[in-house]
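Below are the sequence and a predicted model; questions follow.
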Amino acid sequence: MDEQLLIREIRIEDVERVSGLLNKVTKDLIKRGINQWEYPFDRELLLEQARHHHSYVVTTEEKEIIGTFCIKDIEQINDLSLKGLNKYLYQLAIIPEYQGKNAGAVVLSFAYKLVKKLNTALYLDCWAGNEKLKQFYLRNGMSYIGDFQEEGYFISVFTYNHPQKG
């Protein structure tokens, strides 16, 4: 991808556009048989994430929002207890027109730099049936932990442990 992508924290005035983006991505996933999220997306949840500074947007140089994701503190994923406080990358969505063009790798790179700076680990998960996404995470530096039951389906959990200074 020749185009420079930028990442910034979401603003309250972005919530409507991000809600539309998440609904567009969710409908596309459902159409492809990928049960990642429910449609329509919860606008109040997006507002709460923005207020707590968990949400980010991915924009083009022209300021078009083409993706979104969240990062928050986490101590546990389902039954998997984690050591200490860690970061959890979730709700990563890139509009279909930009999927496969390195936007997801830009998000992962941003998250990797953040956890390296904070000296903590990063975790994420996805629907266990999304083989394409699982392979993307593995190709981009994540390590597979395992599959875990969640409300009638399975999720695959991944981690990124940055190289320790030594």
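Yep, it's here.

From here on, just use CA atoms for contacts and neighbour counts.
Will do.

can you map out the helices along the chain?
15-31, 43-51, 103-118, 131-139 (DSSP state H).

Can I get these in a markdown table including mean neighbour count and distance to residue 75?
Below are the helices of the chain laid out as a markdown table (neighbours: other CA atoms under 10 Å; distance: least, CA to CA, whole Å):
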| stretch | mean neighbour count | distance to residue 75 |
| --- | --- | --- |
| helix 15-31 | 18 | 26 |
| helix 43-51 | 16 | 18 |
| helix 103-118 | 17 | 14 |
| helix 131-139 | 14 | 21 |
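
Columns distance to residue 64 on top of those, output as a markdown table?
Listed next are those as a markdown table, based on distance: least, CA to CA, whole Å:
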| stretch | distance to residue 64 |
| --- | --- |
| helix 15-31 | 10 |
| helix 43-51 | 18 |
| helix 103-118 | 13 |
| helix 131-139 | 24 |
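
structure B:
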Amino acid sequence: MVEIRKARLGEAEALRSLYVEAAEWIRETKGYNQWQEASFTEAYIEQFLRTRDVFVAELGGRVVGCFSVECEEELFWGERFHRDAGYVHRLVVSRKHQGLDIGGQMLAWAAGFIRSQGKSWLRLDCMADNPPLNRFYERQGLTFVGRVDVDVWRANLYEKRVNS
């Protein structure tokens, strides 16, 4: 069973490995230049851990996934931004653990966390030009609400109500 918990600063290298592995796999097998391997330095990951609410999925004592939940997200959401939402970022699952619904479990956990913070919506953005990723989020019950272009990045925006 997957356990989801707050990430620890000492796990920076494990998280860096997850992101580099995912970036390489996406580029090599899908042809999408979604994430740059070189941007996931240990210093970047440590800063990520210090400044954000970062959570890991652990299976059998090993970190197999990661994501963050943030309360601020105006870059992609612009005028659509509102404080009654938690924004999921940088969701990643180890390639060795694909097919176990770890991503779905992390999103379900994030929805509960966001609800526990008194917010009504889980929101996220993802690469518009990555159809499998967009289908994954739709299968998880998120609704497409728009598309934005930020610099060279085209993102689809998704949301899901987490309270009734």
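Arrived safely, thanks for sending. Everything numeric here is computed off the predicted structure, so don't read it as measured data.

So for residue 164 of structure 1, which of the helices of structure 1 sits nearest?
Smallest distance to residue 164 of structure 1 across the helices of structure 1 (CA to CA): 8.5 Å, for helix 103-118.

who touches that closest one?
Residues from elsewhere that reach helix 103-118 of structure 1, judged by CA atoms under 8 Å, 6 or more residues apart in numbering: 5, 7, 58, 67, 69, 71, 87, 89, 92, 94, 121-122, 140, 160, 162.

Quick check on those: which are buried?
Taking 16 or more other CA atoms under 10 Å as the criterion, what is buried in these is 5, 7, 58, 67, 69, 71, 87, 89, 92, 94, 121-122, 160, 162.

Which of the residues you listed fall in strands?
By the criterion of DSSP state E, membership of those in strands covers 5, 7, 58, 67, 69, 71, 87, 89, 92, 94, 122, 160.

Am I right that the fourth one is in contact with residue 97?
No - Residue 67 of structure 1 is not in contact with residue 97 according to CA atoms under 8 Å; the separation is 10.5 Å.

Next, format the ones in strands among the buried ones among the contacts of helix 103-118 of structure 1 as a markdown table and append distance to residue 16 of structure 1.
Compiled in a markdown table, those are given as follows (distance: CA to CA, whole Å):
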| residue | distance to residue 16 of structure 1 |
| --- | --- |
| 5 | 21 |
| 7 | 18 |
| 58 | 15 |
| 67 | 13 |
| 69 | 15 |
| 71 | 20 |
| 87 | 26 |
| 89 | 21 |
| 92 | 17 |
| 94 | 16 |
| 122 | 28 |
| 160 | 31 |
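
After alignment, which residue of structure 1 pairs with residue 35 of structure 2?
Here residue 35 of structure 2 is matched to residue 37 in structure 1, going by TM-score structural alignment.

Run through the residues that contact its match.
Applying CA under 8 Å, 6+ apart, the residues contacting residue 37 of structure 1 are residue 26.
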